[in-house]
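after the sequence you'll find the predicted model.
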Amino acid sequence: MPRDPFDYIIVGAGTAGCLLANRLSADPSKQVLLLEAGKKDNYIWIHVPVGYLYCIGNPRTDWLYQTEPTPGLNGRSLRYPRGKTLGGCSSINGMIYMRGQARDYDNWARLTGDDDWTWQNALPDFKAHEHHYRLDGGADPQTGDNSRFSDLHGGGGELRIEKQRLRWDVLEAFAAAANEAGIESTEDFNSGDNAGVGYFEVTQKSGWRWNGPKAFLRPIKNRKNLTVWIESQVERLVFETTQSGATRCTGAIVRRGGDAVTVRAKSEVVLSAGAIGSPQILQLSGVGPAALSKAQGLDVVADLAGVGENLQDHLQIRAVFKVKNAKTLNTIANSMVGKAKIGLEYVLKRSGPMSMSPSQLGAFSRSDPERAHANLEYHVQPLSLDAFGEDLHPFPAMTASVCNLNPTSRGHVRIKSNRFDDAPEISPNYLSTDDDRHVAAQSLRQVREIMSKPAMQKYQPQEWKPGVEFQSDDELAKLAGDIANTIFHPTGTAKMGRADDPTAVVDTRLRVRGIEGLRVVDASVMPEITSGNTNAPTLMIAEKAARWIKMAG
């Protein structure tokens, strides 16, 4: 039966949804409903950092999406993880805190015509929720001054950001080799220019994953005006025609405990279901390309051609090198004694391999000298395996994964039926442009150059994948299609834009075009993907949106 109306309904308790719930429920006069299709985040492997290996591909925590066969990947279909639990992708991601580059946000402002999205105007919204370890102890012990970090980072927010609790000699050697290849060291990837090599900072606290619920929901668990429903999946949105003839979103039909429950919002419905979930819900509700709605037997509520289009993602190419005279996770974790030592170190110290994010060392560089900015991101690991969730290789090895930060390929997300519980068609269209194929080839060449530098030679690196016999652009681009995989950063499928952009789904305040009372607040609104991991930018977007929603009343 229908529930009493809430002021705000937030669809999706992921990265953006948890922050929005915190901010919007701060006003005790407002009733907030947060909906999550998955279960509680009380699965142990969510919280142990290395547990991502047991969360990805697990129906307890993952939507288990698959992409369509992709020509650029030589016909392969990829597993496409998306978080299905409280915290969403913040509960299963790589925990890397990475804002991207200042030029990303300045470009958003140019594309949308709204200076609120510039780097300088985004920076306060990054800082607002940060609890950055660099600001824990007051002044920098070496310089006596911490202003260079406090100008860029926040110290009083809910999201804990720490340095990693481990060190590997082979990673130190790779960093030195990157220096020899002309990539300078950096101590902060989040200053607006992330060019350089260094260790990633992570969303962890004392060796535990620090996800959205820990940051934004647990501190407010006693707020009487916040209602959280888990295992509650939205079937479609509900619309009404106002007295002025406008279309207004007034709620949603939610599948909960086997029943279809209608919930209503007096002020706004906010979609924060991610770059796959949000366009799927819009399309199921008749908001999207009219031809798609009609083909699935749905009434057209709003003909918005851009819903589900403009899909962008980071595709990583995993180059694996066998090494000698080196300690790697392959050699440690492939024995019962080694596994026992790893477990004991984590229990006693919350450090070591079980505290690892999927990638520890990072580097940002240019694929070609004429590129104006770093357009490659490395994720370097003291281990190797065929794919996440599979066994480590039985030989000592390390992996240097590299991705094109600014892909020109564009894909789509489209419903395949009018059933809410059917997965949509996900077609990233990777490596479909000449530029993306060229960057892929150049990135593999750069990996080889770094591994050939003197700093790495004590480990005698030997390329195992893709193989030194492949050298030409065509060979390397084809190989990239054979071995590349998603790095789990889908964006852009409900992009914001100018009023005269026919493909824009939301305006610069993230309101869905032509519909009152409905916004989209997640990575799908990005007009172009950021030059780095996408969790931090999504939080910034949510911080801005929360302020605008409250201003609107």
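In hand now; what should we look at? None of the values given here were measured: they were computed from a predicted structure.

please count neighbours and contacts with C-alpha atoms only from this point.
Will do.

what's the span of stretch 332-339 from first residue to last?
Stretch 332-339 has an end-to-end distance of 7 Å (criterion: CA to CA, to the nearest Å).

A further structure is provided below for comparison with the first:
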Amino acid sequence: MTDGRTSFDYIVIGGGSAGCLMANRLSADPKNRVLLLEAGKPDTYHWIHIPVGYLYCIGNPRADWMYKTQAAKGLNGRSLLYPRGKTLGGCSSINGMIYMRGQARDYDKWAELSGDDAWNWENSLSDFKAHEDHYKLDDGSDPATGDNSRFSDMHGHGGEWRIEKQRLRWDVLDSFADAAAEAGIEKTDDFNSGDNAGVGYFDVNQRSGWRWNTSKAFLRPAKSRENLTIWTEAQVEKLTLDKDADGQLHCTGAKVHRAGKPVSVSAVKEVVLSAGAVNSPQILQLSGIGPSALLKKHGIEVVKDAPQVGENLQDHLQIRAVYKVKGTKTLNTLANSLVGKAKIGLEYVMKRSGPMSMSPSQLGAFTRSSPDRTHANLQYHVQPLSLEAFGDDLHDFPAMTVSVCNLNPTSRGHVRIASGDFRDAPDISPNYLDTDEDRKVAAQSLRQVREIMAQPALKAYEPEEYKPGIQYQTDEELAKLAGDIASTIFHPVGTVKMGREDDNTAVLDPHLRLKGVNGLRVVDASVMPEITSGNTNSPTIMIAEKAAGWILAGQ
């Protein structure tokens, strides 16, 4: 297919985690002419593919939209960097590579909120498994027991989305896992069975020590299809909306800026908006679908007054506690010398292992913030390193970071256009720590970190609290300190939420069709009515798997 064609059966906007799968599935039938639009460049930047390269992709316009949040009261007036992938593969090209589904209760709640059992855990599990290629099933058995039945019930093999063990371990992390067990958090070998409570090493989306993004997984095998066209550096200005013969709004395509020139493209069947929790509501608002007062303020004609477009923003805020340690190696000590850096580089070149193969967080834990909780509502990301802030140099002393986040925040924010120009960044306001409940959980989580660090398993390292500081003890002090040291863990969701037909707060119906507009579906993390209890990348891919099935079945 030539680039000159502008009419297609399906147009997928956004070549990220959801969009790459959508392009693959929709183009699998050679009768379907599919266009995939990506505002960023191809994923040819070498740092995308080396796992530790996230350090050079986040905050780099080659792969990141370079967004920032508005100053937040809960963060004591601070604004945060808000990385979003701007390249083929989207956030899967710059994220932490952690494979995490969340909890069964997340999906059962989605089914309740949407009124559709297709979203429950059992049905969503089949969509997760449909594209999985899990290492525990590589030889047909679990290496530990020789029995694969437990894993085959929960995981898939032979799909596009590769899941592997991490290729390094750290003594100090093993000891933290022992300490967590001493504090009552049982060890686990699988966070993805529906109940992720426990402590263990994260599984990652890698293949043989290389990052495995959705571009490699889903676009690479589909690129040779004559019915699939991929345009990169093609940013959508707005959707084109007309009225059917019966007066119903219909999305017929999009206006796109490609190589600095405007191009109009049309879709015979559907437009699929997969631009993410920030860009999908932005594109809808720029197209005249959104809160009428906001649109009028920026000189945009109101095509459909949809007050909830851009609202309901949820994200995981991680509180980064730092502890100095003694008598053990951490990345601080290894990477702060030329010899150490040379050894790290050589190990990766020779074995594809070691620190260059590692995800930002290696060890994880899920547990309850207090005994009255019925499920794990905290997630730990534990790292054998420390720094003042993301992007800064490592500290010159051996240390570890114990980051903990509230999995079920009650604070809600928004994404709203800041002007009528599609090139301008939107107003992103997550409103972190905006509720008493979230501040309470923040204080509880910091106390729990201290409890784990005081266990016998870590005594040999003589851990010393560097941040936030042992002098801070009251709930008020800890909540305020959380605002000083916390940062986003890059999981924005919920800004174009789906729900029941009669739910006025839901923008989409249960099959992700935009209410009141034919021919338009939203398929990405923005559709989540509530955030999942863990990292959000793989749930987003599952959403795309489910939606692709509906589209192809005419549902």
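Structure's in. What do you need? Keep in mind it's a predicted model, so treat the numbers as computed, not measured.

and the strands in the stretch 101-250 of the second structure?
132-134, 161-163, 198-201, 206-207, 210-211, 228-231, 234-243, 249-258 (DSSP state E, counting those that start in this stretch).

run through who's touching the second one.
If I follow you right, that is strand 161-163 of the second structure. Residues outside strand 161-163 of the second structure that contact it (CA atoms under 8 Å, 6 or more residues apart in numbering): 99, 131-135, 203-207, 212, 214, 217.

export these as a markdown table, with columns for neighbour count and distance to residue 435 of the second structure.
Formatted as a markdown table, the contacts of strand 161-163 of the second structure follow (neighbours: other CA atoms under 10 Å; distance: CA to CA, whole Å):
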| residue | neighbour count | distance to residue 435 of the second structure |
| --- | --- | --- |
| 99 | 23 | 29 |
| 131 | 22 | 38 |
| 132 | 17 | 37 |
| 133 | 20 | 40 |
| 134 | 23 | 39 |
| 135 | 20 | 41 |
| 203 | 24 | 33 |
| 204 | 23 | 33 |
| 205 | 28 | 34 |
| 206 | 26 | 37 |
| 207 | 16 | 41 |
| 212 | 26 | 37 |
| 214 | 27 | 35 |
| 217 | 20 | 40 |
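
include distance to residue 511 of the second structure when you put the strands of the stretch 101-250 of the second structure into CSV, please.
Listed next are the strands of the stretch 101-250 of the second structure as CSV, based on distance: least, CA to CA, whole Å:
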stretch, distance to residue 511 of the second structure
strand 132-134, 23
strand 161-163, 23
strand 198-201, 33
strand 206-207, 31
strand 210-211, 31
strand 228-231, 24
strand 234-243, 20
strand 249-258, 16
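
out of those, nearest to residue 86 of the second structure?
Closest of the strands of the stretch 101-250 of the second structure to residue 86 of the second structure is strand 234-243, at 10.5 Å (criterion: CA to CA).

that closest one aligns to what range in the first structure?
Aligned using TM-score structural alignment, strand 234-243 of the second structure spans residues 232-241 in the first structure.

kindly report the same for stretch 293-313 of the second structure.
Using TM-score structural alignment, stretch 293-313 of the second structure lines up with residues 291-311 of the first structure.

what's the answer for stretch 414-434 of the second structure, then?
Under TM-score structural alignment, the match for stretch 414-434 of the second structure is residues 412-432.

repeat for stretch 359-379 of the second structure
Stretch 359-379 of the second structure maps onto residues 357-377 of the first structure, going by TM-score structural alignment.

can you point out the buried residues in the matching stretch?
Using 16 or more other CA atoms under 10 Å as the test for burial, stretch 357-377 of the first structure gives 357-368, 373-377.
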